[in-house]
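Novice: got a sequence here, can you build the structure:
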Amino acid sequence: MHRRAFIASGLTALLAADAARAVSPRGPAFDPVVVRTRADVMPGELHVLPSAYMLYWTMPGGTAMRYRCGVGRPGLYESGEFFVGAKKEWPSWTPTPEMIERDPAAYKQYEDGMPGGVDNPLGARALYLFEPGRGDTFLRIHGTNAPNTIGSAVSNGCARIINDEIVDLYERVPLKARVVLHPKTI
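Specialist: This next block holds a predicted model:
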């Protein structure tokens, strides 16, 4: 097994065990909370566990901040390793050509973009995911103006958390931070 895949699968198992203890898709059980990790988990990384709808910001001392998230719909979620290449407050949003092609009734009206604000689907903040050699992947970890979508797979590939939580996460995560979007396991 490739070393990175082995490390990622071990971290997935570690963090998934925490996510399995949560019993309700809504409410205080999913408020951001500090959880324990193995001491050897590298601090300063984001990990999304799509099957558990959890996002972790790893911190020193074997801890992580856990956030409940929403993820991409089947066929649109892209696992892999990325880095935060840009950060924006109240970002503007433009649907990709693929989004417009998939659902022109929903997205064609925004092909020239939508300014940032409370009605914008990227919410209050966005972390832009990049890959070396590829640049911007058009994947984001962002806020949402639809908090009822947290804990579900409804997006066009991005991970989302509620606006208050993305403001908190945005302050914690520096540019160039490593991001792992783990494969779906269910």
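Novice: CA atoms for contacts and neighbours, from now on please.
Specialist: Fine.
Novice: and for residue 91, the neighbour number?
Specialist: 21 (other Cα atoms under 10 Å).
Novice: what about the strands in this structure?
Specialist: 33-36, 45-49, 54-59, 63-68, 71-72, 80-89, 125-131, 135-142, 153-155, 159-160, 178-181 (DSSP state E).
Novice: which of those strands is buried the deepest?
Specialist: When you average the neighbours per residue for each of the strands of the chain (mean count of other Cα atoms under 10 Å), strand 159-160 leads with a mean of 33.
Novice: next, work out how far apart the residue nearest the centre of the chain and residue 44 are.
Specialist: Central residue check for the chain by Cα atoms, centre = their mean: the C-alpha nearest the mean position is that of residue 159, 3.2 Å away. To residue 44, residue 159 is 18 Å away according to Cα to Cα, to the nearest Å.
Novice: what do you get for residue 179?
Specialist: Plainly put, residue 179 is 9 Å away from residue 44 if you go by Cα to Cα.
Novice: related to what we said a few turns ago, for the residue nearest to the centre of the chain, what are its contacts?
Specialist: Residue 159 makes contact with 48, 69-72, 140-142, according to Cα atoms under 8 Å, 6 or more residues apart in numbering.
Novice: now those in JSON lines, with distance to residue 103?
Specialist: Conversion of those to JSON lines gives the following (distance: Cα to Cα, whole Å):
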{"residue": "48", "distance to residue 103": "26"}
{"residue": "69", "distance to residue 103": "23"}
{"residue": "70", "distance to residue 103": "20"}
{"residue": "71", "distance to residue 103": "18"}
{"residue": "72", "distance to residue 103": "15"}
{"residue": "140", "distance to residue 103": "20"}
{"residue": "141", "distance to residue 103": "22"}
{"residue": "142", "distance to residue 103": "21"}
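Novice: out of those, who's nearest residue 174?
Specialist: Taking Cα to Cα as the measure, residue 141 is the one of the contacts of residue 159 closest to residue 174, at 13.2 Å.
Novice: who's in contact with that closest one?
Specialist: Taking Cα under 8 Å, 6+ apart as the definition of contact, the neighbours of residue 141 are 126-129, 158-161.
Novice: widest-spaced pair of the residues you listed?
Specialist: 129 and 161 (15.3 Å).
Novice: name the nearest residue to residue 147, ignoring sequence neighbours.
Specialist: Taking Cα to Cα, 6 or more residues apart in numbering, and ignoring the residues beside it in sequence, residue 147 has residue 162 as its nearest neighbour in space, at 5.6 Å.
Novice: one more, please, to line up against the first structure:
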Amino acid sequence: MNQMMPSRRGFIKGSALMSFGLLAACSTRTKPTLPDPGLSSPFEVMYGPMPEEQFPLPAIDLSKINKKFLRQEVAYATNEKVGTLVVDTQNFFLYLVGENGRAIRYGVGLGRAGFEWSGRAVVARKAVWPTWTPPEEMIARQPELEKWSWQNGGMPPGLNNPLGARALYIYQNGKDTLYRLHGTAEVWSIGRAVSSGCVRMLNQDIIDLHRRVPPQTPIVVI
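Specialist: Have a look, this model is predicted:
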């Protein structure tokens, strides 16, 4: 698979990275972060601080992650239609399918739940700085999490919330699969299998993806 360094032009001239004609359905009030002319790498701009967020995000230390897991435009041969999300659990990548055999590729980390479900579904809803509610099975293993149960309202959003800055909730045939795409501050976990959770992405990446995909976006997990 040939890779390209991330381009701020995107797939359509004059657009940011890629536009699939879907963004009109997915608006955001978040102001874009202006590039710092002192930064030497496009990745440093992409993963720089986001002080405008409800909970300001620090810059990501890029020395703690393999560069192949950073967001970039790549060649991607697939029969999936433009705008589809494809989670490759074997290689720890998520693809947002674009036009002309291209895609935006993101690195992901996977927990047990990330390996337990596969198939086709849709992004039924999206959340900005979501509340986290641990599943009953997790509470059974870790009783100290009972205080964040759904009966108690869950864990409030914030930098320490396991779902991070954004979450995409995956439903199949109208039912919640309990499968999530969400943010994380644990940079080291990208490209790895971790103890818990579904599909985790760097906070800057899940924010980018959240902007790009509207509700009912199809997702394929392989």
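Novice: what's the TM-score for these two chains?
Specialist: Laid over one another, the chains give 0.77 as their TM-score (TM-score structural alignment, normalised by the length of structure 1), with 159 aligned residues with a Cα RMSD of 2.3 Å.
Novice: related to what we said a few turns ago, tell me which of the contacts of residue 159 of structure 1 persist in structure 2.
Specialist: Counting by both residues aligned by TM-score structural alignment, their matches' Cα atoms under 8 Å, the contacts of residue 159 of structure 1 that remain in contact in structure 2 are 69-72, 140-142.
Novice: can you redo the residues you listed as JSON lines, where the extra columns are distance to residue 35 of structure 1?
Specialist: Supplementary listing: those in JSON lines, determined by distance: Cα to Cα, whole Å:
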{"residue": "69", "distance to residue 35 of structure 1": "16"}
{"residue": "70", "distance to residue 35 of structure 1": "19"}
{"residue": "71", "distance to residue 35 of structure 1": "21"}
{"residue": "72", "distance to residue 35 of structure 1": "24"}
{"residue": "140", "distance to residue 35 of structure 1": "24"}
{"residue": "141", "distance to residue 35 of structure 1": "20"}
{"residue": "142", "distance to residue 35 of structure 1": "22"}
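Novice: and those residues, which is closest to residue 154 of structure 1?
Specialist: For those, the residue nearest residue 154 of structure 1 by Cα to Cα is residue 72; the value is 5.6 Å.
Novice: now do the contacts for the closest one.
Specialist: Taking Cα under 8 Å, 6+ apart as the definition of contact, the neighbours of residue 72 of structure 1 are 78, 153-159.
Novice: again, only this time at 7 Å
Specialist: Shown here is residue 72 of structure 1, whose contacts under the criterion Cα atoms under 7 Å, 6 or more residues apart in numbering are 153-159.
Novice: and the residues you listed, which is closest to residue 38 of structure 1?
Specialist: Nearest to residue 38 of structure 1 among the contacts of residue 72 of structure 1, counting by Cα to Cα, is residue 159 at 24.2 Å.
Novice: the closest one corresponds to which position in structure 2?
Specialist: Structural alignment (TM-score structural alignment) places residue 159 of structure 1 against residue 199 in structure 2.
Novice: how much space between that match and residue 108 of structure 2?
Specialist: Using Cα to Cα, we find residue 199 of structure 2 at a distance of 6 Å from residue 108 of structure 2.
Novice: equivalent analysis for residue 72 of structure 2, please.
Specialist: Noted for residue 72 of structure 2: a distance of 13 Å to residue 108 of structure 2, by Cα to Cα.
Novice: go on, residue 168 of structure 2?
Specialist: Using Cα to Cα, we find residue 168 of structure 2 at a distance of 14 Å from residue 108 of structure 2.
Novice: residue 185 of structure 2 too?
Specialist: Note on residue 185 of structure 2: its distance to residue 108 of structure 2, by Cα to Cα, is 12 Å.
Novice: so which of the two has more stuff around it?
Specialist: A count of neighbours by other Cα under 10 Å puts residue 108 above the other of residue 185 of structure 2 and residue 108, at 31 against 22.
Novice: hang on, the more buried one packs against residue 191?
Specialist: Yes: with contact defined as Cα atoms under 7 Å, residue 108 of structure 2 reaches residue 191; the gap is 5.6 Å.
Novice: any shared contact partners between those two?
Specialist: Contact with both residue 108 of structure 2 and residue 191 is made by residues residue 92, according to Cα under 7 Å, 6+ apart.
Novice: now do the contacts for residue 3 of structure 2.
Specialist: For residue 3 of structure 2, the set of contacting residues under the criterion of Cα under 7 Å, 6+ apart consists of 73-75.
Novice: any idea how far the corresponding residue of structure 1 for residue 89 of structure 2 lies from residue 80 of structure 1?
Specialist: Using TM-score structural alignment, the equivalent of residue 89 of structure 2 in structure 1 is residue 50. When Cα to Cα is the yardstick, residue 50 of structure 1 and residue 80 of structure 1 sit 12 Å from each other.
Novice: can you pull out the helices in structure 2?
Specialist: All helices of structure 2, identified by DSSP state H, fall at 42-46, 112-116, 136-141, 203-212.
Novice: what's the mean deviation for the second one versus structure 1?
Specialist: Averaged over the aligned pairs, helix 112-116 of structure 2 sits 5.4 Å from structure 1 after superposition, using mean Cα distance after the TM-score superposition for structure 1.
Novice: and that helix, how far from the chain's centre?
Specialist: For helix 112-116 of structure 2, the gap between its own C-alpha mean and the chain's C-alpha mean amounts to 16 Å (Cα atoms, centre = their mean, to the nearest Å).
Novice: cool, and the third one?
Specialist: Offset of helix 136-141 of structure 2 from its chain centre (Cα atoms, centre = their mean): 25 Å.
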